[in-house]
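# The following block contains a protein sequence and its predicted model.
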Amino acid sequence: MLGWGVVAGPFYLVVGLILAVTREGFDFSRHPLSVLMLGDGGWMQITNLALSGAMVLVAGIGLARAGARGAGIAVGIYGGAMILSAVFPPDPMPGFPPGQEGATEPGTSGILHLAFGGIGFVALAVGAFLLGRWFARRGDRPFSVLSLVAGIVVLVGFLGGVALGPAGMALLWLAVVAGFAWLAAASVRVYGTVPHPDTGRHAA
């Protein structure tokens, strides 16, 4: 299960970047990947977000099974929020879909998309903080500090990106990349730190 924590980030980013460079009108400096859910071909980014969320959810279960229950629940909430965000597309942004001239009035779907995104990023940051404490109790100071820093970057990046709007797009990208990078590194570290939960049962 922890292996999906390694796969989720590269899968989401690679598929998203391929769609971003092949969809007319997308601008990395102004648009988050989520706007790719709009317009013709939007189903591909919807599928990408939902599948990536499912992978993160499974990784959260893996963390919980490994003994990091609090962090696992938080990461699982992040995965669930990604899946729910895939159900509710964001509002159009200036320039995307192609032909969109200006910002639109916030719609119910867009508000829910942003709300689930906020819940997800906060949950991911909390997961990083909790896993940092878990690593600290096991005497793994480097990964404890790494988790703390990652949680701060994710939280500040998301909140700053939302507050600044298009001008803060780089912060949103930082939050996404840092969050997935931490999840991958943490999944590998936890996998190598604790016995497989089925070891005792297999021995019996």
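Arrived safely.

# When you work out contacts or count neighbours from here on, use the C-alpha atoms and nothing else.
Noted.

# okay, now G192: neighbour count?
Look at G192: counted by other Cα atoms under 10 Å, it has 10 neighbours.

# What of G95?
17.

# hang on, it packs against G25?
Yes: using Cα atoms under 8 Å, G95 is in contact with G25, at 6.0 Å.

# where do the helices sit along the protein?
Using DSSP state H, the helices assigned to the chain run over residues 3-22, 42-65, 69-87, 108-137, 141-164, 169-193, 199-203.

# Now the fourth one: buried residues?
If you call a residue buried by 16 or more other Cα atoms under 10 Å, then helix 108-137 has these buried ones: 110, 112-114, 116-118, 120-135.

# Identify the residues contacting the closest residue to L84 other than its chain neighbours.
What sits nearest to L84 in space, not counting adjacent residues and going by Cα to Cα, 6 or more residues apart in numbering, is F116, at 6.7 Å. With contacts defined as Cα atoms under 8 Å, 6 or more residues apart in numbering, F116 is in contact with 81-82, 84-85.

# Use this one as the comparison:
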Amino acid sequence: MTTAHTATAHTGTDAARACDRETSITRSLLGYGVIAGPVYVVVSLTEALTRDGFDLTRHAWSLLANGDLGWIHIVNFVLAGAMTMTFAAGLRRAHGGGWAPRLLAVYGLSLLAAGAFRADPAGGFPRGVPAGEVSWHGIAHLASGGIGFACLVAACFVLARRFARRGRAAWAWGSRATGALFAAGFLAVASGAGSAAGAAWANLAFTGAVVLGWAWISAVAVHAYRNA
């Protein structure tokens, strides 16, 4: 083998190694999107079923940040936000940029803010703590949640368009459905739904929408990981 051939072979090997390293990094980042949702949902549901006085039909998961054990949900918010932002970085590397990674990064940032700014006690939770005036951190929590949820819905439709352009009809329709259902669930709980029965239905619908949103993020992460 000539010197030129040897140099070419080494160059090709180095390029392959660099490519493998970049792919490995991208997949590692995307992997956080796979686990972010399951971790957040499992921890939140465990808290909801074990915390004294918490009622899934009356209380949003954000209220779990209150009380002596509130630190658990605050950490849950922070971990979910950090993992979502890491996933967004991986999606940017996999897709070469675009609006979807940016929107998901803002959603992750909103989760960090939700952990930093605790929701006000409401609906008798924590037990024995009456609902008082809306605090500044309660307002900040609601604002960060509203911005984050809007970005998640927008990301669903942005990726739906991308999937449609690539001929992935099922992924496109699934993303649109997720965005529409999440928006409907958020609007339902934000409206208060009038009666007690309506409020219970709206709260459960929003909880289901949150679970659906996380399931969509995990599915997109798995899809991107396989195609990285």
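In hand now; what should we look at? The structure presented is a predicted model; accordingly, all values stated were derived computationally and were not measured.

# Superposed, what's their TM-score?
The TM-score (TM-score structural alignment, normalised by the length of the first structure) is 0.90; 193 aligned residues with a Cα RMSD of 1.3 Å.

# The residue nearest to L84 of the first structure matches what in the second structure?
Aligned against the second structure by TM-score structural alignment, F116 of the first structure finds its counterpart in S144.

# V145 of the first structure too?
Match for V145 of the first structure (TM-score structural alignment): W173.

# again with A81 of the first structure
By TM-score structural alignment, A81 of the first structure lines up with S110.

# sorry, back to before: so which of the helices of the first structure is the most packed in?
Burial of those is given as mean neighbour count (mean count of other Cα atoms under 10 Å); helix 69-87 ranks first at a mean of 25.

# by contact count, what packs against that one?
helix 42-65, helix 108-137 (3 or more Cα pairs under 8 Å, 6 or more residues apart in numbering; DSSP states H and E).

# Name the residues that touch that helix?
46-47, 49-64, 112-114, 116-117, 119-121, 123-124, 126-131.

# same question, stretch 18-36 of the second structure
79-80, 83-84, 86-91, 93-94, 214, 217-219, 221-222, 224-225, 228.

# now stretch 40-53 of the second structure
By Cα under 8 Å, 6+ apart, the residues outside stretch 40-53 of the second structure that reach it are 54-56, 61, 64, 73, 76-77, 80, 124-127, 211.

# Try it again at 6 Å.
54, 127 (Cα atoms under 6 Å, 6 or more residues apart in numbering).

# Please tell me which residues of the first structure it aligns onto.
If you align by TM-score structural alignment, stretch 40-53 of the second structure falls on residues 12-25 of the first structure.

# that older thread, what distance do you get for the residue nearest to L84 of the first structure to G79 of the first structure?
For F116 of the first structure, the distance to G79 of the first structure equals 10 Å [Cα to Cα, to the nearest Å].

# circling back: can I get the helices and strands packed on helix 69-87 of the first structure in a markdown table with distance to D91 of the first structure?
Shown next, in a markdown table, are these (distance: least, Cα to Cα, whole Å):
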| stretch | distance to D91 of the first structure |
| --- | --- |
| helix 42-65 | 13 |
| helix 108-137 | 5 |
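
# To P90 of the first structure, which of the ones you listed lies closest?
Closest to P90 of the first structure of those is helix 108-137 (Cα to Cα; 4.0 Å).

# quick one, that closest one and helix 42-65 angle?
Comparing the axes of helix 108-137 of the first structure and helix 42-65 via axes from the mean of the first three to the mean of the last three Cα atoms, to 10 degrees yields an angle of 30 degrees.
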